[in-house]
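Trainee: Here's my sequence, what's the structure:
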Amino acid sequence: MTEKETAVAASQWHLDIADMTPGTRIEGVYGIVNPQVSASRNGNPFLKCILRDATGRVNGRKWTIGPDLLGTLTRAGFVHVSGSCENFNDQIQVRIEAIEPAEIDADRLRQLLPASERDPEEMFAELRTILESLSHPSARSLADAYLADAAFIARFKQVPAAISHHHAYLGGLLEHTLSLVKSADAILPLHPGLDRDVVLLGLFLHDAGKVLELDAERFEYTRRGNLLGHLVDGVVMLETYAARARQAGGEPLSADAKLALQHVIASHHGKLEHGAIKVPATPEAVFVSRLDDLDASTRMALDAVGREDGPVQGFTDPVRGLEDVRLYRPRPFGDG
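Mentor: Okay, here's the model as predicted:
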């Protein structure tokens, strides 16, 4: 057993998926995706699934299974696995000998799933500072209603901004939101006709519904996310938190201000074919939608070219979220 295999805990092996090679034994905790029972050529049932950690994904197969195994694994986000790595069709596959559900804490979660490199508490402190600068009392009361909800904030700090495409890692939603709010705070003085409170609150809340749409531990969409989505939930949530702010004694949000914020949430995807409920129809909604797309597209482009990992050459594979364009990777002025 190598030093790398003991990186997660001294009492438990964990070989990063990116480091798996044929013949290597594994024993440790991994995320599990899409467990299914299939039939082999001779008709015997076997388990197939995807195992993952922060470094990648790998197919897993268990060739003998009991009758209750699938039901147990379907409810699990993480599993303890022992087995060995093998080559199948020129790809690594894990031959599973034993598998059972595993419980993990928040620290282990960030070891087993992709996570933001930034500390979530530091990012949240920056976001709170900007929100405290809102000028209208009713805007501050609404922000405080969200910030006072410990369950909402805990999920807001944890969930990704997306399952794929941009900021698709733990803490991604908070990182994306902070980037937007900081960018807007810098740009807004150039556009004094925009309502600063509506823009900043709109950016804070535009993806708030993702706390219900995304399951951080399973790294997948929830049933609610698949059936409703974060735009619908974001609009409904604003009604709830506006009522909470009023009940807490804060200045009530005017009907016009509430509608303006709900429109920002409903329209921030920009186009109906991109999932918007409405096309942006106020200056603030246009600003939020374009800035959101800029931040998301830039993050996708930078992740695709991988410049932050060192010198790079050539073109990327087609980037799905950017209309399948193949991006040129090198820095224009070199890496010197």
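Trainee: Please make it C-alpha for all contacts and neighbour counts, starting now.
Mentor: Will do.
Trainee: Would you map the helices across the stretch 201-336 of the chain?
Mentor: For the stretch 201-336 of the chain, the helices defined by DSSP state H, counting those that start in this stretch occupy 210-213, 223-227, 230-247, 255-267, 283-305.
Trainee: what comes into contact with stretch 101-120?
Mentor: Stretch 101-120 is contacted by residues 8, 29-31, 52-55, 72-73, 76-80, 157-158, 168-172, 174-175, 217 when judged by Cα atoms under 8 Å, 6 or more residues apart in numbering.
Trainee: next one: that stretch to chain centre, how far?
Mentor: 12 Å (Cα atoms, centre = their mean, to the nearest Å).
Trainee: just to revisit the earlier point, I99 is nearest to which of the helices of the stretch 201-336 of the chain?
Mentor: Nearest to I99 among the helices of the stretch 201-336 of the chain is helix 223-227; the distance by Cα to Cα comes to 25.7 Å.
Trainee: ok, now which ones touch the residue positioned nearest the centre of the chain?
Mentor: For the chain, P160 is the residue whose C-alpha lies nearest the centre (Cα atoms, centre = their mean; 1.5 Å). Counting by Cα under 8 Å, 6+ apart, P160 makes contact with 167-174, 214, 216.
Trainee: go again using 6 Å as the cut-off
Mentor: 168-173 (Cα atoms under 6 Å, 6 or more residues apart in numbering).
Trainee: another one to check against the first:
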Amino acid sequence: MVESFDELTKPNMSFKGFTFVRQASLAQTKKGDPFYHLTLAKKSTHIPAKVWSDQLNGREDEAQQTLKEGNLIYIEGDTSTYNDSLQMTVRFFRTAKEDEVNLEDFLETPPEPIQELTVEFERYLEEIKDPLIQTISTAIYKKYKSHFVKYPAAVSNHHSFTGGLLYHSVCMIRLGKDICKHYPSVNQDFIIAGIALHDAAKVMEYTNFSAPSYSLPGEFIGHISMSSMLVDREVQIITKERGQPLSSYEHEAVYQLQHCILSHHGKQEWGSPVEPKTLEAHLIHLIDMIDSRVNMIDRGLDQAPEGEFTKVFPLGKLFKPHSK
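Mentor: This is a model prediction of the structure:
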């Protein structure tokens, strides 16, 4: 019997204890029987789980309230494998009482302290030399700071944990600044500001920071377009305060910043309204790919056995070498 959820690493293990409902959906078997598909979690451990109809009979209303995204629950269950991946069958469930567990003990966080990452991110914003670009970037960050430092960078896959958006942004800026050292033609202002704002509207795209799903504007518009819209709103505020429009040079700078945001997915079929047309836009897309891919692989292989191939969604089978 395993005492802690994050110790579940292989099939044929039994567990009684508390876990966090990261994702939940009600579905039906081919026979029409209802069942719940869950993603249960503690820190970096995420396991798909099923609650079959025999556990739901007569408890439908209770299940609807208990098996809900963002809830802490007590479960009893067993692990197995399905399609070469670990999963769990839940034999019993109930809501966790407030005095039994602490939510913070179950949320995955960045490998570096959020406070230190926040200070580093704010220092990068101060390094932006163009006054208009710095004003826009800083104003947007300050308006959404409380959410920006807590929200994930994705619902699943890369940086999908509390503080993931901040950590992803800081790691990308670190890479971007290193590239600027090697290539003098790169405009560091657009690298820093473009990265700082490229995912800024994820604080609106997602419903919350702990067990996020897509919000109404997230589904209808998406974070890429909304992040560009945030820049446009700041420009309107600035021009109103000035009492005059931007200069032609300032207009070009704003367009370049918005372009870095709008093109950071690289291709239209990958969700970008436009494809990169500046050096900085190309680099931000590539840096985003590098950082997200490294995070996906690191987390996917974190608990994998050494010297074996492990399926890491959505990248397929990956090999984890033996450590020295």
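Trainee: TM-score of the superposition?
Mentor: TM-score for the superposed chains, counting by TM-score structural alignment, normalised by the length of structure 2: 0.79, backed by 308 aligned residues with a Cα RMSD of 3.6 Å.
Trainee: Deepest-packed of the helices of the stretch 201-336 of structure 1, please.
Mentor: Mean neighbour count (mean count of other Cα atoms under 10 Å) peaks for helix 210-213 among these, with a mean of 24.
Trainee: quick one: what's aligned to the residue nearest to the centre of structure 1 in structure 2?
Mentor: Mapped onto structure 2 by TM-score structural alignment, P160 of structure 1 lines up with P152.
Trainee: Could you find the closest non-adjacent residue to the residue nearest to the centre of structure 1?
Mentor: G172 (4.2 Å; Cα to Cα, 6 or more residues apart in numbering).
Trainee: okay, now the counterpart of the one you found in structure 2: neighbour count?
Mentor: In structure 2, the residue matched to G172 of structure 1 (TM-score structural alignment) is G164. Per other Cα atoms under 10 Å, the neighbour tally for G164 of structure 2 reads 25.
Trainee: what's the answer for the one 10 residues further on, then?
Mentor: Other residues lying near R174 of structure 2 total 15 when counted by other Cα under 10 Å.
Trainee: buried stuff in the longest strand along structure 2?
Mentor: Ranked by number of residues, the top strand in structure 2 under DSSP state E is strand 14-28. By 16 or more other Cα atoms under 10 Å, the buried positions in strand 14-28 of structure 2 come out as 14-16, 18-24.
Trainee: same check, this time on stretch 38-48 of structure 1
Mentor: Quick answer for stretch 38-48 of structure 1 (16+ other Cα under 10 Å): 45-48.
Trainee: returning to that earlier point: go through the contacts of P160 of structure 1 and flag which are in helices.
Mentor: 172-173 (DSSP state H).
Trainee: Using JSON lines, lay out the contacts of P160 of structure 1 together with distance to N89 of structure 1.
Mentor: JSON lines is the format used below for the contacts of P160 of structure 1 (distance: Cα to Cα, whole Å):
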{"residue": "A168", "distance to N89 of structure 1": "28"}
{"residue": "Y169", "distance to N89 of structure 1": "29"}
{"residue": "L170", "distance to N89 of structure 1": "32"}
{"residue": "G171", "distance to N89 of structure 1": "35"}
{"residue": "G172", "distance to N89 of structure 1": "34"}
{"residue": "L173", "distance to N89 of structure 1": "37"}
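Trainee: just the contacts of P160 of structure 1 now: which is nearest V288 of structure 1?
Mentor: When those are compared against V288 of structure 1 (criterion: Cα to Cα), the nearest one is L173, at 15.5 Å.
Trainee: Contact partners for that closest one?
Mentor: 160-161.
Trainee: next one: G194 of structure 2
Mentor: 257, 260-261.
Trainee: what's the counterpart of it in structure 1?
Mentor: Checking TM-score structural alignment: G194 of structure 2 goes with G202.
Trainee: Give me the distance between that match and S133 of structure 1.
Mentor: 14 Å (Cα to Cα, to the nearest Å).
Trainee: Likewise for G56 of structure 1?
Mentor: Relative to S133 of structure 1, and taking Cα to Cα, G56 of structure 1 is found at 40 Å.
Trainee: Which of the helices or strands spans the residue nearest to the centre of structure 1?
Mentor: For P160 of structure 1, there is no enclosing helix or strand under DSSP states H and E.
Trainee: what does stretch 24-34 of structure 2 contact?
Mentor: Against stretch 24-34 of structure 2 from outside (Cα under 6 Å, 6+ apart): 35-38, 53, 68-69.
Trainee: Recalculate using a threshold of 8 Å.
Mentor: 35-39, 52-53, 67-69.
Trainee: before we move on, back to that, distance to L188 of structure 1 for the helices of the stretch 201-336 of structure 1 - can I get that in JSON lines?
Mentor: Output for the helices of the stretch 201-336 of structure 1, formatted as JSON lines (distance: least, Cα to Cα, whole Å):
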{"stretch": "helix 210-213", "distance to L188 of structure 1": "26"}
{"stretch": "helix 223-227", "distance to L188 of structure 1": "32"}
{"stretch": "helix 230-247", "distance to L188 of structure 1": "23"}
{"stretch": "helix 255-267", "distance to L188 of structure 1": "16"}
{"stretch": "helix 283-305", "distance to L188 of structure 1": "10"}
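Trainee: Those: which one's closest to T2 of structure 1?
Mentor: helix 283-305 (30.2 Å).
Trainee: Need the residues that contact the closest one.
Mentor: 165-167, 176, 179-180, 184, 194-195, 198-199, 202-203, 263-264, 267-270, 280, 312, 315-316, 319, 321-322, 327-330.
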